[in-house]
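J.: Give me a model of this one.
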Amino acid sequence: MSIVGFSPKVIVAASMTLFLFTSPVKGSNSATNDDVGALLQELEQGDPVASRQAARALELEWSKSGSASMNLLLNRGEAALNRSDYRAAVDHLTALTDHAPHFAEGWALRARAWHHLDEPGLALSDLQQVLALNPNHFHALFGLGVTLEQLNRPKLALRAYRLVLNIHPQYEEATEAVSRLTPLVQGESL
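T.: Next up, the predicted model:
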């Protein structure tokens, strides 16, 4: 889909997503809220080694669907993404989101597949689902920033990257994006 002819409806949806998720909720992810909350606190501490370990532990926690068949679909979707077979990834991950709509990681991976297929509207829709289910999903917020940048919305992208850094201050790509975009939107109100 061409960014030039991009629907204003999609831009409004992305803007609303950012406004709805400006305050990440610490520890509101799954049955292991205490573990997730502790890991999110570790992320905020700023120690690079502890942050990397906490981020990896959160990624592992978020990848647990609680179902062997859903985990199989997730693994197949991820394997397809890793081999750049984005259509197959969409197929596997669509089956996953159909059968486990409350499992945020399925939506997150499918958003990545849509991004690679140059479908920013579909990616934004899936990212909105991820963030509705898990407002602390820093990778989804980063993906939202990337997509908004693609759509030439630097102020909204900057806001998304700053939200990433509120949750995960050591997220290097978000730090770089904030440094790159801040001069571009300097003096403009967010």
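J.: from here on, contacts and neighbour counts on C-alpha atoms
T.: OK.
J.: so where do the helices sit in the chain?
T.: Counting by DSSP state H, the segments of the chain that form helices are 8-20, 33-45, 48-62, 68-82, 86-99, 104-116, 120-133, 138-150, 154-167, 172-185.
J.: so which of those is the most packed in?
T.: Using mean count of other CA atoms under 10 Å, the stretch among those with the greatest mean number of neighbours is helix 104-116 (a mean of 25).
J.: Can you tell me which helices and strands that one packs against?
T.: Packed against helix 104-116 by the contact rule (3 or more CA pairs under 8 Å, 6 or more residues apart in numbering; DSSP states H and E) you find helix 68-82, helix 86-99, helix 120-133, helix 138-150.
J.: this one as well, want them side by side:
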Amino acid sequence: MDSLSISSLLEDLKNSDATVREQATKKIWRIWFQQKGIYGLEKIDHSQKLLDAGETTEAEEVLTRLINEQPDFAEAWNRRAFLYYSMGNYQKSLADCQMVVNLNPVHFGALHGMGLCYAALGKYVEAIQAFQRALAIQPYSLVNQKLILECTFRIS
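T.: Next comes the predicted model:
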């Protein structure tokens, strides 16, 4: 990954211009998905098609195999975390989100996912902390702002 390019794009996420933020977000996701070249991207695409078809076991197998082959591929972990979240397996999703953040500390998608998992588990303080970490990277994220308010309401 080109760290200079990522740093610049991360700064663009804090820009007051929504178009600049949207373009930066798309570019960051593209970099993350393409981190391991065409092979990794094809495997992620294949797993998504399986998931869309309701073949969750097969999708999990594809992603687990990719993770075993390329354990430093953060987006493979993130996609499996999403799969686990969509299946309601929040603990497994959290564990994979944590791996993503260990590999890529600025992965706002995984931080958002952690917040969703904690909220689903009724751990609202932890959810707020995860959403706040995501907001530190993407301060204009309305969804994370809204989720922080919802979790705060549930605590009070």
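J.: What does the TM-score come to for these two?
T.: The TM-score (TM-score structural alignment, normalised by the length of structure 2) is 0.92; 156 aligned residues with a CA RMSD of 1.5 Å.
J.: Centre-most residue in structure 1?
T.: In structure 1, the C-alpha closest to the average C-alpha coordinate belongs to residue 140, at a distance of 0.4 Å (CA atoms, centre = their mean).
J.: Leaving out the residues flanking it, which one is nearest to the residue mapped onto that residue from structure 2?
T.: Taking TM-score structural alignment, residue 140 of structure 1 has residue 110 as its aligned residue in structure 2. Counting by CA to CA, 6 or more residues apart in numbering, the nearest residue to residue 110 of structure 2 once its immediate chain neighbours are dropped is residue 97, at 5.1 Å.
J.: so what's the counterpart of that neighbour in structure 1 up against?
T.: Aligned counterpart of residue 97 of structure 2 in structure 1: residue 127 (TM-score structural alignment). The contact partners of residue 127 of structure 1, taken as CA atoms under 8 Å, 6 or more residues apart in numbering, are 107-108, 111, 140-141, 143-144.
J.: wait, residue 112 of structure 2 sits on residue 143?
T.: No: proximity of residue 112 of structure 2 to residue 143 does not meet the contact threshold set by CA atoms under 8 Å, at 9.2 Å.
J.: on that earlier part again, out of the helices and strands packed on helix 104-116 of structure 1, the one nearest residue 56 of structure 1 is which?
T.: Taking CA to CA as the criterion, residue 56 of structure 1 comes closest to helix 138-150 out of those, the separation being 11.6 Å.
J.: picking that back up, quick one: the residue nearest to residue 110 of structure 2 and residue 63 of structure 2, what's the gap?
T.: 14 Å (CA to CA, to the nearest Å).
J.: if I look at the two, which residues touch both of them?
T.: Where contact means CA under 8 Å, 6+ apart, the residues bridging residue 97 of structure 2 and residue 63 through contact with each are residue 77.
J.: Map residue 88 of structure 2 across to structure 1 for me.
T.: Using TM-score structural alignment as the criterion, the counterpart of residue 88 of structure 2 in structure 1 is residue 118.
J.: can you pull the contacts of residue 36 of structure 2?
T.: For residue 36 of structure 2, the set of contacting residues under the criterion of CA under 8 Å, 6+ apart consists of residue 73.
J.: Would you mind finding the match for it in structure 1?
T.: Superposed on structure 1 with TM-score structural alignment, residue 36 of structure 2 falls opposite residue 66.
J.: Residue 52 of structure 2 too?
T.: Here residue 52 of structure 2 is matched to residue 82 in structure 1, going by TM-score structural alignment.
J.: And for residue 146 of structure 2?
T.: In structure 1, the residue paired with residue 146 of structure 2 according to TM-score structural alignment is residue 176.
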